[in-house]
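**Student:** turn this into a structure:
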Amino acid sequence: MEGIAEGAGLDLLDILALNCRSEIALGKFSDGCTTLSWKKNDNARVLSQNWDWTKTVSKNLAMVSIEQPGKPTIYMVTEAGIVGKIGFNTAGVGACLNAIRAKPMISSKIPIHVALRLCLESDSAEAAVKTLELIGGVASAQHILIADSTTALGLELSPVGNKYIPEDASGIVGHTNHFIENRYVDEPPWLSGSPIRLRRLGELTQGLIANGVEGDAITPSLLRERVFSDTFNAPQSICCEEDPSRDISNRSSSLFNIVMNLDAKNVSAEVVFGRVGSGEEGPVLKMPW
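**Tutor:** Here you go, the predicted model:
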């Protein structure tokens, strides 16, 4: 954060506040993201997400690589100035994020974007979980889907207690913007489409499994075309559309899709900016580049 502040000619506290923006802003805005981890085999997982927020943020998105001595190299999609977000590292650890609106928020604990950075500096999913437990948890209720080549866990995190969701019988962990198991927090309903998206995610993935999709057939293009472009229950769909009934400052849509291949033999990702399947999305970009 000090380096970002110096490079941008800003005060360190400005960058610190930016990295607390989820804790500051979640009481006021509407978000929505859909995350999925899918086991390809015992030594490979696919980790993927649509990230939804207001279109005004899209110009601030950046694909970055971060090299640090003695740590894995990080590749992630983030908002400029934010030190940890959605991506993976060369050790094969990946992280996705679902925003949750719940109380309490405890400011003495670490912001979720710092927690994401710690996950992306880890050598394994297990090590990431141990780090988060060692530092005493996070400041606000959030869900991090953490995975490596052999493990995937849905981390329903909060300042007052965590719940971890393992892979189901199909090797899948799916999540949207409400807690499934964590009852430690006060979480009033705030996105009516979140449970619908989660059910739809299950229907789509189970339908693919029933049609014989497994292993290497679980490709980025398949997930973009058959899952993340889905518009069921629009505008609050997996491929989120702007809701014209909301104020312009509070309309969400899917701003990017990422599909990570967490395989020790080929750790990589594909990123598409915009709403996949809409005809207006950008080209497929690769990480590493």
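**Student:** drop to CA atoms for contacts and neighbour counts, all remaining ones
**Tutor:** Noted.
**Student:** list the helices and strands the strand or helix carrying Leu223 packs on?
**Tutor:** In this assignment (DSSP states H and E), Leu223 forms part of helix 220-223. The contact analysis (3 or more C-alpha pairs under 8 Å, 6 or more residues apart in numbering; DSSP states H and E) places helix 220-223 against strand 252-263.
**Student:** which SSE is immediately downstream of the strand it packs on?
**Tutor:** Sequence-wise, the next helix or strand downstream of strand 252-263 (DSSP H and E) is strand 268-273.
**Student:** okay, the angle between that following strand and strand 252-263?
**Tutor:** 170 degrees (axes from the mean of the first three to the mean of the last three C-alpha atoms, to 10 degrees).
**Student:** what sits up against the helix or strand following strand 268-273?
**Tutor:** The first helix or strand that comes after strand 268-273 along the chain, using DSSP H and E, is strand 285-287. The contact list for strand 285-287 (C-alpha atoms under 8 Å, 6 or more residues apart in numbering) reads Tyr75, Ser268, Ala269, Glu270, Val271, Val272.
**Student:** alongside the first, I'd like the structure of this one:
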Amino acid sequence: MIRYDIHGSTPRERGIDRGRQVGGIVREHWGIHQVLFRAVGRSDEATLALGLASLEAIGDWWPEAREEIEGVAEGAGLDLSIVAALNARTELLIAADGHECTSVAMNAPYPAQVQTWDWHRELNRAWHVQRVTGHGIAYAGLTEHGILAKIGRNDSGVGIIISILSHEADAPGRVPIHAVSHRVLSQARSLAEAREILLSAPVGASTVFTVVAPDGIGSFELSPVGAAELDPLGRWYIHSNHFISPELSGGSQTFRNDPDSEERLLMLRERIAREPQIRSAADLAPMLHSGPEDIGNICCVPTADQPLGRAWETQATVWMTAAEMTISAGSPRDLATAEQIRFAGREE
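**Tutor:** Predicted coordinates for the structure are as follows:
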């Protein structure tokens, strides 16, 4: 796994530091992103214009994140519209077919959570592990090159995982979900503060954010038409890629025509019904293991004949509590041999 340590006493300085470190890989993979954007009917000009529109929305909601993205472009020597489009890539690809992340969380005997992260095979070198310090609350996590944040845990013990949803009202040009995750990691010191940030975000791409914190755990479905806080199933929160809340499910569209979102959720329901013994957050990861014998395909393993845009791959598995987080390369099938990076407590 690639790791970057990113530092800056201001958002702009932190962005410049990030840009200097990731600019080469962003250039290397930008062409792949362009192919994906074109595949959903977006011209290069429209992609860049919508990226800048999303940047304006970020600036209205949280000016510091706009400054940081501007710093990334400066440090990387890239046009601002490219970096803005990368940070809004989920919103720009909402019409694409595909497969996305699955998550499990529990609130007893202590808050803990795990997720798989699925993305295109051709972009399996376009993400990294990061430790971000110098402004706001320091945090660590996993993100893509050029994108400020995704999955992570901060030094106040607030951690966030993400599964993408789909709603008929989804559209680019609003606040990108990755900016929302970045703000939670940079500012939230409790579940209550994370909830306030999440419910204030005018998102363009529907998403479920699950947050673990010293004061508890919560799961929140967000869409352009509203937000809902989910109730647990006993001590569990489970999610694939369709809405669960009655308030938002009326406009739900199974994410990217995902063929097995319902099956994955059913499989997880069956697993939690057995009340597995969880001694540590790492024990949650095997719950997301899937193979040919299972009804749901949580672990994505692409085949050689699948073209760009169809070759979905589980590139990482992340589990965490308020006290620690582990990022494991690959899927839950790979846990015995995978490279892993652990963050615990307050690291300097």
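**Student:** after superposition, what's the TM-score here?
**Tutor:** The TM-score (TM-score structural alignment, normalised by the length of structure 1) is 0.85; 273 aligned residues with a C-alpha RMSD of 2.4 Å.
**Student:** circling back: now what about the helix holding Leu223 of structure 1, what contacts it?
**Tutor:** The contact list for helix 220-223 of structure 1 (C-alpha under 8 Å, 6+ apart) reads Val259, Met260, Glu270.
**Student:** next helix or strand past the helix or strand harbouring Leu199 of structure 2?
**Tutor:** According to DSSP H and E, Leu199 of structure 2 maps onto helix 191-200. Next along the chain after helix 191-200 of structure 2, taking DSSP H and E as the criterion, comes strand 207-213.
**Student:** average offset between that next one and structure 1?
**Tutor:** Its aligned residues in structure 1 lie a mean 1.5 Å from strand 207-213 of structure 2 after superposition (mean C-alpha distance after the TM-score superposition for structure 1).
**Student:** quick one: the strands in the stretch 51-200 of structure 1?
**Tutor:** Assigned by DSSP state E, counting those that start in this stretch, the strands in the stretch 51-200 of structure 1 fall at 61-66, 74-79, 86-89, 94-99, 142-147, 152-157, 163-166, 172-175.
**Student:** dump the residue contacts of the residue lying closest to Ala169 of structure 2 once chain neighbours are set aside.
**Tutor:** Spatially, and ignoring its direct neighbours in sequence, Ala169 of structure 2 is nearest to Pro224 (6.1 Å; C-alpha to C-alpha, 6 or more residues apart in numbering). Neighbouring residues of Pro224 of structure 2 by C-alpha under 8 Å, 6+ apart: Ala169, Asp170, Pro202, Val203, Gly204, Ala205, Ser206.
**Student:** report the buried members of those residues.
**Tutor:** The neighbour-count test (16 or more other C-alpha atoms under 10 Å) marks Asp170, Pro202, Val203, Gly204, Ala205, Ser206 as buried among the contacts of Pro224 of structure 2.
**Student:** what's the last one aligned with over in structure 1?
**Tutor:** By that I understand Ser206 of structure 2. Taking TM-score structural alignment, the alignment pairs Ser206 of structure 2 with Ala141 from structure 1.
**Student:** now do the contacts for its match.
**Tutor:** Taking C-alpha under 8 Å, 6+ apart as the test, what Ala141 of structure 1 contacts is Ala99, Ile100, Arg101, Ala102, Lys103, Pro104, Met105, Glu156, Leu157, Ser158, Pro159, Val185.
**Student:** wait, a helix at Gln34 of structure 2?
**Tutor:** Yes. Counting by DSSP: H, G, I helix; E, B strand; the rest coil, one finds Gln34 of structure 2 located in a helix.
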